[in-house]
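Student: Have a look; sequence and predicted model below, questions after that.
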Amino acid sequence: MAGVVVLASLLIGYVQGKKRKNEDDEEYELADGEDDENGGGEGKLILFQGGENLTLEDVLNATGQVMEKTSYGTVYKAKLADGGTIVLRLLRDGSCKDRNSCLPVIKQLGRVRHENLIPLRAFYQGKRGEKLLIYDYLPNRNLFDLLHETRVGKPVLNWAKRHKIALGIARGLAHLHTSLETPITHGNVRSKNVLVDDFFVARLTEFGLDKLMIPNVADEIVALSKAEGCKAPELQRMKKCNSRTDVYAFGILLLEILLGKKPGKARSGSYLDLPSLVKEAVLEETTMEVFDVEVLKGIRSPMEDGLVQALKLAMGCCAPVASVRPTMDEVVKQLEENRPRNRSALYSPTETRSEIGTPF
């Protein structure tokens, strides 16, 4: 009798688990247009959480305005007929793997939800093979502009604000690396791929897109990372990208946040290696001079406010040997343990997080 009870319990658990899996599958493939493989049609639309109200007609009739062109393709700000706004990322023609290879990656990306990551709301494949990734539109500036723009009225980025931004980026990467059933490497960590809102909440874009690209196109991202000073020394091909190469790129990004300097090749042709700049300052005992002047405003003790620890952490992330770099979970822990003292309301319960966009 006890055996029968155990078998019945196992059977019930199996059926419920299978039912949950089917429900999950339905949740993430909520609506399809007519598939071009079935002859004619306008293409296929796959919806994910937060994009349930989108229709194929909405996407096809949206009026787009070019926001930027990246190695992956062209990004458009698109107006919907109902007045809403979305972001369309049109992947480069001929740059993507075939549909059967793309769909598992797309569905995996569509399931990722974290406050420091821009969520994928839908995916469209047209009858001629064109591929669109559909995201929320967030009217925020990217971190590169916040750090390096010289316009009047730009917000002052003191250490408390920069720390919050850095911690948000680290949390987003840690989630990709360790909190998913199948880990995701970002593959293109840089300040231009970080959006920052009015509460200084950072959100990463472009994560995992290299998995959609054919190898030679994906390798273009590696070449770009080298030019921008973000490439880990051991990374030669994108297929070798892993969590440790992401950590290296984060280290360069953290140095960019602390020093306020653009890494990599400048228009003049000169090359700025941020880790070398810090090493030189340490040897010459001028470490405090490498920090951006805005970072030091209001700081009484760089050690007590976690500034020196953040610099050491960034250099640890940029270690030439991959195995000695910390994990992103360790980076998050160190940043949390060394918060700046004078952080005002930045980390209050009501302002620590802001909503991740507005579902359509």
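Tutor: Noted; the coordinates are in hand.
Student: Could you use CA atoms for every contact and neighbour count after this?
Tutor: OK.
Student: Helix or strand: which one has K107?
Tutor: helix 99-111 (DSSP states H and E).
Student: What residues of stretch 86-99 count as buried?
Tutor: I86, V87, L88, R89, L90, L91, R92, S95, C96 (16 or more other C-alpha atoms under 10 Å).
Student: Let's see the distance spanning it from one end to the other.
Tutor: With C-alpha to C-alpha, to the nearest Å applied, stretch 86-99 spans 23 Å between its terminal residues.
Student: for stretch 123-132, same thing?
Tutor: 6 Å.
Student: now the strands: where do they sit in the protein?
Tutor: Taking DSSP state E, the strands of the chain run over residues 44-47, 63-69, 73-79, 85-91, 120-125, 131-136, 141-142, 194-196, 202-204, 264-265, 271-272.
Student: Please identify the buried residues of the first one?
Tutor: This points to strand 44-47. For strand 44-47, by 16+ other C-alpha under 10 Å, it's K44, L45, I46, L47.
Student: Could you dump those residues into TSV with distance to L60 added?
Tutor: Shown next, in TSV, are the buried residues of strand 44-47 (distance: C-alpha to C-alpha, whole Å):
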residue	distance to L60
K44	11
L45	10
I46	14
L47	15
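Student: Quickly check these for the two that are furthest apart.
Tutor: Comparing all pairs in these by C-alpha to C-alpha, the longest separation belongs to K44 and L47, at 10.0 Å.
Student: Need the residues that contact stretch 183-198.
Tutor: 139-145, 165, 169, 173, 176-177, 202-210, 221, 225, 230, 238, 241-243, 245-246, 249-250, 253 (C-alpha atoms under 8 Å, 6 or more residues apart in numbering).
Student: Mark which of those residues are buried, thanks.
Tutor: 142-144, 165, 169, 173, 176-177, 202-210, 221, 225, 230, 238, 241-243, 245-246, 249-250, 253.
Student: among the contacts of stretch 183-198, which are in helices?
Tutor: Counting by DSSP state H, the contacts of stretch 183-198 place 143-145, 165, 169, 173, 176-177, 221, 225, 243, 245-246, 249-250, 253 in helices.
Student: I'd like to know which of those residues is nearest to K262.
Tutor: Once C-alpha to C-alpha is applied, the member of the ones in helices among the contacts of stretch 183-198 that ends up nearest K262 is F144, at 8.5 Å.
Student: Which one of the buried residues of strand 44-47 is nearest to V105?
Tutor: I46 (12.8 Å).
Student: alright, now check it against this:
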Amino acid sequence: MHPLYAWPFLIPLLLLPVPPSVQESDDYFRYTSCAPAPYSCGSLQFDVDYPFSASGVGRRPDYCSYPGYRLVCNTDGKLMIYMNSTAFQVTAIDYGNKILVVIDQNQPQPQETCPYLYHNTTIDEAKFMYTDRDQFLTAYVNCTANLSSLPSIYDLVSCISGGSSYYRLHKNKDDSLESDLLGSCSSTIAVPYNLTMAASLAAGNSRLGDVIRGGFTVRWKAGLGWCSDCKASGGQCGFNSSFPSDQTCYCSYGQAIGSCSSSSSSGQKISRKRKIIIATSTVAGVLLVLFFVVSFLYIRKRRQYKMSSSSRLLKYTTTSGETPRSRGSSDKFMESGSSSSFHYLQTHHFAYEELEAATDGFSDARELGDGGFGTVYKGELRDGRAVAVKRLYNNSWRRVEQFVNEAAILSRLRHPNLVLFYGCTSSRSRELLLVYEFVPNGTVADHLHGRRAAERALAWPLRLDIAVEAAAALAYLHAVEPVPVVHRDVKTNNILLDANFHVKVADFGLSRLFPRDATHVSTAPQGTPGYVDPEYHRCYQLTDKSDVYSFGVVLVELISSKPAVDVTRDRDEINLAGMAINRIQRSQVDELVDHELGYSSDQPTRKTMTMVAELAFRCLQQNGEMRPPIREVFDVLRGIQEECRAGKGGKRDASPCSPNTVHAPWDSMSTTPNTSQ
């Protein structure tokens, strides 16, 4: 039956008169009252929605907002919010990312240059959090000691006789300098600032006041996780003062917890007129369902007629705007994306309740950090396994696509240097969760230039081991059958270390399947600044050499202990890749490497570090065709590892140079392993 044949049955129903409206219930009134309301203040125009309330026009009932999230439009046409009795001007609001851009109004005007006039900026961390869009500036005021010799310290104009003032830019709020010299300063001032202002200040084009009054971003906490579910189910987020901890969702049929249920209208007292409406709607709904069922069966039958049966475990489909280009039959290539169903994943499906219990209800104390499209928590399963659980931020189409993409790719891979994937929740679960093995020793970035850098745990031989094992993982991905994988987000933050400092490459949310007969895949560039292949960024053409470029940046980080991007460096050296190319071309490797690794004191170390620098130079070529394939990079690193071992006289250090440090054999690259749990 063709679906068009069903329309004659629908037309009479569509022409039926609609019964008169009925008296709205109190619950339905709350549902309609909490809809987003248009609001304007000065030049700002937006819809006020949960968790905010607003003064004046656009005011909504208190049960539509969360306490403490009140916006006020003052007489100057500025939108204000108060945190811990401090006034902040709101210059932008982004409901999609739950972000406000704010300016501390208690700070002096930008033309002030004297650092002692400014004060610490703090936010209400019970209701808001800082974001990774900003960094922090600490000013050291009226210091009798000279701090210019300390790293990342810059001079400030001082208005106090007898002392000097300085400032430092750093990434983390609690990243403070530990030095006896700081005791010579009369005070310190810490403020967040917009990342785009950093280069201008370092170059001398902006004043301290411009940076402090330039604003910064905060993300609100109210409604995180559940409010998106409520809206996706057709409800409006709200607040019940009698049960403040409840996730109050107002639905057309009444009040719910978390999200609206399609069956929750049962048990409600319905008037006779409303019964008429429901009966009429039910008949129309049945016919509409019949129409869509017939349409689905018709389309499915046509597809089955055109497609032969397939033995593949996953169905691949090319997402919009990502079209493979090849010399051969590229139309046969399809990539894993959001249209892949969970039912095709050959992996274990966890119950949401099990993972909620394993993470103590996703407690903040269990949070490990950010995982690209979700927050990662440490948990312990009933069988005693320690796991890392990635929880999707919200169910936007792009994030769901990345979630399913990572699950689909990891479910078909197995290698000792890839993070082990245990499974995920099903598509019918309350939330989308991915479950991995717990890798306890942090990331390579943590140890090189992050929170654990002071431990100096990564000696040069161990860094060489890390390079070899990471290259082994990428070589496996690029050779896996039946369709290779391009990681597309290779960086030291995605290279985890286990208790024995062995590598576990993670985060496959941006990864793409790559056909053997394709020269590239046309797609909008994605990845992390500082690691993205410039040819990919310029031409929108992803290749397997894009991973090679990113890995070249990782190699430079290993020999230099410097981050891939650092706005506190000179303008021409903010990107580590550009700095490395410049230094290596000028035969100035000694100005690039971390000398604490033994470059100046140990000849074998100097030789092998130079060899890695030369390999990184080849990986960082602007033209992708000039870069070596990842398998060749792996082979060269193994040879350097043997050179390192020979230089040590065959002795094993605390972290040996042994070529056998890829600690376990991996499954054949010619087969797709079955990893279902």
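Tutor: Cool, the structure landed. As the structure is a prediction and not an experimental result, all values here were calculated from the model.
Student: Give me the most central residue, structure 1.
Tutor: L204 (2.6 Å; C-alpha atoms, centre = their mean).
Student: In structure 2, what residue corresponds to that residue?
Tutor: Using TM-score structural alignment as the criterion, L204 of structure 1 maps onto V505 of structure 2.
Student: quick one, strands of the stretch 201-350 of structure 2?
Tutor: 216-220, 236-237, 248-251, 254-257, 323-326, 348-350 (DSSP state E, counting those that start in this stretch).
Student: can you give me the end-to-end distance of stretch 202-211 of structure 2?
Tutor: 11 Å.
Student: List the contacts of the match of L204 of structure 1.
Tutor: N417, L418, V419, A470, A473, N494, I495, L496.
Student: let's see it at 6 Å
Tutor: L418, V419, N494, I495 (C-alpha atoms under 6 Å, 6 or more residues apart in numbering).
Student: so what corresponds to the second one in structure 1?
Tutor: This points to V419 of structure 2. V419 of structure 2 maps onto I118 in structure 1, by TM-score structural alignment.
Student: give me the number of residues near that match?
Tutor: The number of residues packed near I118 of structure 1 is 24, by other C-alpha atoms under 10 Å.
Student: what separates it from E284 of structure 1, distance-wise?
Tutor: For I118 of structure 1 relative to E284 of structure 1 (C-alpha to C-alpha), the value is 41 Å.
Student: try E336 of structure 1
Tutor: 30 Å.
Student: So for those two, which residue has more residues nearby?
Tutor: Legend: neighbour count by other C-alpha under 10 Å for E336 of structure 1 and E284, higher for E336 (14 against 9).
Student: nearest to Q45 of structure 2, of the contacts of V505 of structure 2?
Tutor: N494 (39.2 Å).
Student: What's the closest one aligned with over in structure 1?
Tutor: Checking TM-score structural alignment: N494 of structure 2 goes with N193.
Student: likewise L392 of structure 2?
Tutor: Match for L392 of structure 2 (TM-score structural alignment): L91.
Student: got it, and D544 of structure 2?
Tutor: Using TM-score structural alignment, D544 of structure 2 pairs with S243 in structure 1.
Student: Over to D533 of structure 2?
Tutor: Match for D533 of structure 2 (TM-score structural alignment): A232.
Student: Run a quick check on its match versus R244, I expect a contact.
Tutor: No. At 8.5 Å, A232 of structure 1 and R244 do not qualify as touching, with contact defined as C-alpha atoms under 6 Å.
Student: what about the counterpart of E330 of structure 1 in structure 2, neighbour count?
Tutor: Aligned counterpart of E330 of structure 1 in structure 2: E632 (TM-score structural alignment). Counted with other C-alpha under 10 Å, residues neighbouring E632 of structure 2 total 13.
Student: again, but for K192 of structure 1
Tutor: With other C-alpha under 10 Å as criterion, K192 of structure 1 counts 15.
Student: so the longest helix seen in structure 2 aligns onto which residues of structure 1?
Tutor: Taking DSSP H as the criterion, structure 2 has its longest helix at helix 272-306. Mapped onto structure 1 using TM-score structural alignment, helix 272-306 of structure 2 spans no residues at all.
Student: do you know how far A524 of structure 2 is from A479 of structure 2?
Tutor: 24 Å.
Student: Between these two, which is the more surrounded one?
Tutor: Taking other C-alpha under 10 Å, A524 of structure 2 and A479 do not tie; A479 has more neighbours (20 against 14).
Student: Tell me who's in contact with the alignment partner in structure 1 of that one.
Tutor: Matched by TM-score structural alignment, A479 of structure 2 corresponds to T178 in structure 1. Shown in contact with T178 of structure 1 (C-alpha under 6 Å, 6+ apart): no residues.
Student: what do you get for A223 of structure 1?
Tutor: So A223 of structure 1 contacts nothing (C-alpha under 6 Å, 6+ apart).
Student: Roughly how far does the counterpart of Y137 of structure 1 in structure 2 sit from E431 of structure 2?
Tutor: The alignment partner of Y137 of structure 1 in structure 2, by TM-score structural alignment, is F438. Separation of F438 of structure 2 from E431 of structure 2 (C-alpha to C-alpha) stands at 20 Å.
Student: So for the two, which residue has more residues nearby?
Tutor: Ranked by neighbour count (other C-alpha under 10 Å), F438 of structure 2 and E431 place F438 first, with 21 against 18.
Student: hang on, the more buried one packs against V387?
Tutor: Yes. Using C-alpha under 6 Å, F438 of structure 2 is in contact with V387, at 4.3 Å.
Student: quick one: contacts of the helix holding K107 of structure 1?
Tutor: Contacts for helix 99-111 of structure 1 (C-alpha under 6 Å, 6+ apart): F48, L120, L212.
Student: how near is R343 of structure 1 to F48 of structure 1?
Tutor: R343 of structure 1 is 36 Å from F48 of structure 1, by C-alpha to C-alpha.
Student: make that D210 of structure 1, sorry
Tutor: 20 Å.
Student: Now do the contacts for I118 of structure 1.
Tutor: I118 of structure 1 touches R203, L204, T205, counting by C-alpha under 6 Å, 6+ apart.
Student: And T248 of structure 2? What does it align with in structure 1?
Tutor: For T248 of structure 2, no residue is aligned by TM-score structural alignment.
Student: looking at structure 2, where would I find the counterpart of stretch 308-320 of structure 1?
Tutor: Using TM-score structural alignment, stretch 308-320 of structure 1 pairs with 610-622 in structure 2.
Student: Compute the first-to-last residue distance for stretch 59-70 of structure 1.
Tutor: 21 Å.
Student: So which residues make contact with it?
Tutor: Contacts of stretch 59-70 of structure 1 (C-alpha under 6 Å, 6+ apart): V75, Y76, K77, A78, K79, L80.
Student: Appreciated, that's everything.
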